[in-house]
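Engineer: The sequence isn't on hand, but the structure is:
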């Protein structure tokens, strides 16, 4: 769409009308009935209507006399996902980040510290402007990149964002597209990059009108959400451009630095090049044009480094990918939970018969994946492929102790800090923050937040609200939960209880963990051996029975006692400096390192 033209792709339509209403003043409600204008058919199934002037308009499209529908490329939906779109000039913002060349002197996401947050619960207000007030906290923590959970418009005012139906629009309740531009600019002024979580594999259940415009979906492939987005069947060229143009737009018009691509294994595409490879190549071209790094981070269930293999070598070309195996191994080693997909990570299974949870943890910290061509018992088949340590950097994999999924998909949204001691969390934090991987902190984790992160929605349709409510309760009842204990996703209190309490970082019982996270990230930034992503320079030793583990990164060693009692962890080497410690200063002598129960120390040897 050009500034003076409204356009829409509707290849099978015989006629398309646009309904427009002038908006008097920014944010005002229309005061007149919409005017209907016939659009002009053009090449490739595109229809256009030239605007008489640059007045802000509310507009919608009617295909073959059908009900008015919002623009599939709408940037702003102030009336919700069923209402008219509003024109938005993305170039009107006067940017003041001209000197921005990307995080950490232009190095981008790899090797940095990412901070995942949800705009709707990061503050009580749940807006971009309110979030800006807390960016200094992230800077002090040592964060490099702020990863924002999806902001694409979805039904209702509150939700996680993974049921969005308008990928080009910014959720109005968060402040809309202009507020997102202000947020990105504020992050850049604080030295923080911005990664936006985007969802291209499906659309949500309400407000999804794409099929009325054209073949956006195909029955050739199916996904957990139904027919797949059409990436390789008839009409797919424009659907692919709808995806690709959306991604490039966030980089170009909103100055975003990275995109996290949700569940890319559900982007079903048998054409060449694969949509991800095409996106990678087009992103690289734009990065060269803009003069700053642009990163693509995949959430992939495939456990295959093909995702981060360059397109020139036949890969998908992603910068990095989430690594759930590291999370699962940490979670089982710390909590002892072994239900569901955690079973393999306890060891003693067909996937890993060699030993227990510490041996599994040691493998993931060294090799990135547990399932790397081994049997995955919860999938019921051989899964994944080994990571070539000589060819791949650990920075191409994200390691984490918590994520929105791993917290919010629990019945009550309880955090790992509800299940383990502060010392155990400190052990987990030290192991992943000082690992060879790119690290990701989930909002509030750094101060051991007491607030949950529960699954919540605010659908307006009662049938949908009840389907979500009953479906979630039935799912957890099947796992032994009392239905009454599972929060109602539609209850506003569920969202309210998930809002971070910004008094906690300064309170006893919370400030100590925040201080330790800052220590660890400082070590990560200042110690070259830790900053490296060299998997071959990483080694792990452990004692399954005594419950201790040592992660060594060159001359830096994370010495951890997972046992609940004090013990001496055998350690050989001349300790030059204690870089960080959770409990009392460790006692180092000829026998090793004496640590309290659930304790960890970071040592540098000469």
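Structural biologist: Happy to help now that I have it. Since this is a predicted model, take the numbers as computed values, not measurements. Numbering: from 1, shown residues only.
Engineer: Only C-alpha atoms from now on, for both contacts and neighbour counts.
Structural biologist: Noted.
Engineer: what comes into contact with the helix ranked longest in the chain?
Structural biologist: With residue count as the measure and DSSP state H as the assignment, the chain has helix 236-253 as its longest helix. The contact list for helix 236-253, computed with CA atoms under 8 Å, 6 or more residues apart in numbering, reads 73, 90-91, 167-168, 200, 215-216, 229-231, 256-259, 275, 279, 282-283, 286, 294.
Engineer: Buried subset of those residues as a PyMOL selection?
Structural biologist: Selection of the buried residues among the contacts of helix 236-253 in PyMOL, burial being defined by 16 or more other CA atoms under 10 Å:
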select buried, resi 73+90+167+168+200+215+216+229+230+231+256+257+258+259+275+279+283+286+294
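Engineer: let's bring in a second one:
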């Protein structure tokens, strides 16, 4: 608590700014680190660093930014928090059910503490882990979180460091694991001062969102250490169980040891030290199984990866959407291909890309991949943020839920999906800089003009009403059709717990029969059949096993001797 240190290579003078005074720091003989011991410092001490006489900037490893991204940092005594989860030993990954939520819109107040009040709902639903969208300090009081700039500091508007700890502790007390979304491919544009300290960024690569992180160029050793140490910090100091790594395809690393593989090695060692499993979950659009393949087999050894192919195929088949990258999808047989092989495009020709895409997943465990009908990206990156509930009938929404929650993947739901929430999930920001706010607004409208949207119809990200429209309306839980959709999700998740076959991780335990012409699909998994009918007329499906009806999304499902009749836009589970 008394030593202050900062990496600032190649500079002539670095000073600690605290209590209105500037104190010179001493440079290590090698490595570019500057240090100063301040015996009087303690928890909550405000401080910053001045480089070569410049203004005081927050610590690149600031644990807390009480006044936002432009204010001074504050010290945190992590040992002072009284945890009640000493007996927590984590949960079993293959049987995990994830629930993605955004602290700022999960409740109207938008804080860690008010989110705690809704955790019992998730337990009753059957969720086993919550995944928080990024909580790192970003400019303003509202936003998605993907423009964070103080990567070590939980957002002050959500409740800061202690607020996050209270949330994790409360989740663990209910048997819920916590996954935290982190962004290591870029930093936000406002309050980003890292380049004033050292070579954190490179102009050799670029990302769609800003300068690329320097993980393989000159001076990159400490940048890699910054990223990996940050990952380990969330596990050790905040007791989280997993990290979701945003857009890893935008982390360009041409060194022999990819930074993600190095991270996986260190996290595995930390898991052994802490005595509980720790997860690393990648988001990537490359359909690259090497992310989750073991390091012994030449992969990175991450726990799991998102599977956008399954989402795209299922969304397009249910909704008829063929815009943008959905032009590659739309056949119900592609849903079956994803269920059997993970990827629709596993080194197959993609018309949208006009090239071959992906690589086969082979015999990898299917629980190395996440399956979902909705997530923050696939909703929020639509012009008006319309959810599946706004695009599909209640019947088709239930068919989608049945295929996701019985798939061989680890399933994930997005907040409110379980009751078909009427609220959209729109893109919102809170940049104090008017010029930056204008650029974001115009960029958003220009992006969707290519899809035929009039500028006035695209919500203004800077308007507080855009965030407000995205806040869940919990009162919907007790009204139809939301109540019926919720009960269907609860039924499916209860079956997933009761039937081990629905939480297996074998690569060859899923077989699919499908007709694109008649619009039906039947999935068989270890004695369980999921029969889905998207056609216009009722259809009879053969039933194996004991011929028992486990669940039906419609009252008009009829079970006969060796068959089950499923009406249009409905699904039935039999065994």
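Structural biologist: Yep, that arrived. The model shown is predicted, which means the values in this text are computed figures rather than measured ones.
Engineer: picking that back up, can you check which part of the second structure the longest helix of the first structure sits on?
Structural biologist: Counterpart in the second structure of helix 236-253 of the first structure, with TM-score structural alignment as the criterion, is residues 220-237.
Engineer: So for the matching stretch, what gets flagged as buried?
Structural biologist: Applying a neighbour-count criterion of 16+ other CA under 10 Å, the buried positions in stretch 220-237 of the second structure are 220, 222-224, 226-232, 234-236.
Engineer: rewinding a little: return the subset of the contacts of helix 236-253 of the first structure lying in helices.
Structural biologist: Secondary structure of those is defined by DSSP H; positions in helices are 275, 279, 282-283, 286.
Engineer: Just send these back as a markdown table, with distance to residue 486 of the first structure too.
Structural biologist: Compiled in a markdown table, these are given as follows (distance: CA to CA, whole Å):
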| residue | distance to residue 486 of the first structure |
| --- | --- |
| 275 | 39 |
| 279 | 40 |
| 282 | 44 |
| 283 | 42 |
| 286 | 46 |
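Engineer: ok, the aligned partner of residue 492 of the second structure in the first structure - contacts?
Structural biologist: For residue 492 of the second structure, the aligned residue in the first structure is residue 520 (criterion: TM-score structural alignment). By CA under 8 Å, 6+ apart, the contact list for residue 520 of the first structure reads 430, 433-434, 580.
Engineer: As CSV, the residues you listed with neighbour count, distance to residue 486 of the first structure and secondary structure would be great.
Structural biologist: Putting those into CSV (neighbours: other CA atoms under 10 Å; distance: CA to CA, whole Å; DSSP: H, G, I helix; E, B strand; the rest coil) gives the following:
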residue, neighbour count, distance to residue 486 of the first structure, secondary structure
430, 26, 32, helix
433, 24, 32, helix
434, 28, 35, coil
580, 22, 39, strand
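Engineer: Need the max-distance pair from the residues you listed.
Structural biologist: Taking CA to CA as the measure, those reach their widest spread between 433 and 580, a distance of 12.3 Å.
Engineer: Confirm residue 69 of the second structure sits in a strand?
Structural biologist: No: assessed with DSSP: H, G, I helix; E, B strand; the rest coil, residue 69 of the second structure is coil; it does not lie in a strand.
Engineer: could you measure it against residue 143 of the second structure, distance?
Structural biologist: Taking CA to CA, to the nearest Å as the measure, residue 69 of the second structure and residue 143 of the second structure are separated by 14 Å.
Engineer: Which residue of these two possesses the greater neighbour count?
Structural biologist: Regarding residue 69 of the second structure and residue 143, a neighbour count based on other CA atoms under 10 Å identifies residue 69 as having more, with 26 against 23.
Engineer: list the contacts for whichever residue in the first structure pairs up with that one?
Structural biologist: Taking TM-score structural alignment, residue 69 of the second structure has residue 81 as its aligned residue in the first structure. Shown in contact with residue 81 of the first structure (CA under 8 Å, 6+ apart): 70, 153-155, 165-166, 206-207.
Engineer: possible to save those as JSON lines with secondary structure and neighbour count?
Structural biologist: Supplementary listing: these in JSON lines, determined by DSSP: H, G, I helix; E, B strand; the rest coil; neighbours: other CA atoms under 10 Å:
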{"residue": "70", "secondary structure": "coil", "neighbour count": "25"}
{"residue": "153", "secondary structure": "strand", "neighbour count": "31"}
{"residue": "154", "secondary structure": "coil", "neighbour count": "34"}
{"residue": "155", "secondary structure": "coil", "neighbour count": "25"}
{"residue": "165", "secondary structure": "coil", "neighbour count": "25"}
{"residue": "166", "secondary structure": "strand", "neighbour count": "28"}
{"residue": "206", "secondary structure": "coil", "neighbour count": "18"}
{"residue": "207", "secondary structure": "coil", "neighbour count": "20"}
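Engineer: and which of those is nearest residue 337 of the first structure?
Structural biologist: Minimum distance to residue 337 of the first structure across these is 33.9 Å, recorded for residue 154 (CA to CA).
Engineer: one step back: mind reading off the mean deviation between the match of helix 236-253 of the first structure and the first structure?
Structural biologist: In the superposition against the first structure, stretch 220-237 of the second structure averages 0.4 Å from its aligned positions (mean CA distance after the TM-score superposition for the first structure).
Engineer: Tell me how far that stretch lies from the chain's centre.
Structural biologist: From the chain centre to the centre of stretch 220-237 of the second structure is a distance of 19 Å (CA atoms, centre = their mean, to the nearest Å).
Engineer: and if you look at stretch 31-50 of the second structure?
Structural biologist: On the basis of CA atoms, centre = their mean, the separation between the geometric centre of stretch 31-50 of the second structure and that of its chain is 34 Å.
Engineer: Name the residues of that stretch that are buried.
Structural biologist: 32-36, 41, 45-50.
Engineer: Just give me the closest of the contacts of residue 520 of the first structure to residue 376 of the first structure.
Structural biologist: residue 433 (26.6 Å).
Engineer: From what I see, that closest one and residue 523 are in contact.
Structural biologist: No: in this structure residue 433 of the first structure lies outside contact range of residue 523 using CA atoms under 8 Å: 9.3 Å.
Engineer: what sits against the counterpart of residue 260 of the second structure in the first structure?
Structural biologist: Under the alignment (TM-score structural alignment), residue 260 of the second structure maps onto residue 276 of the first structure. Contact criterion CA under 8 Å, 6+ apart gives 316-318 as the residues in contact with residue 276 of the first structure.
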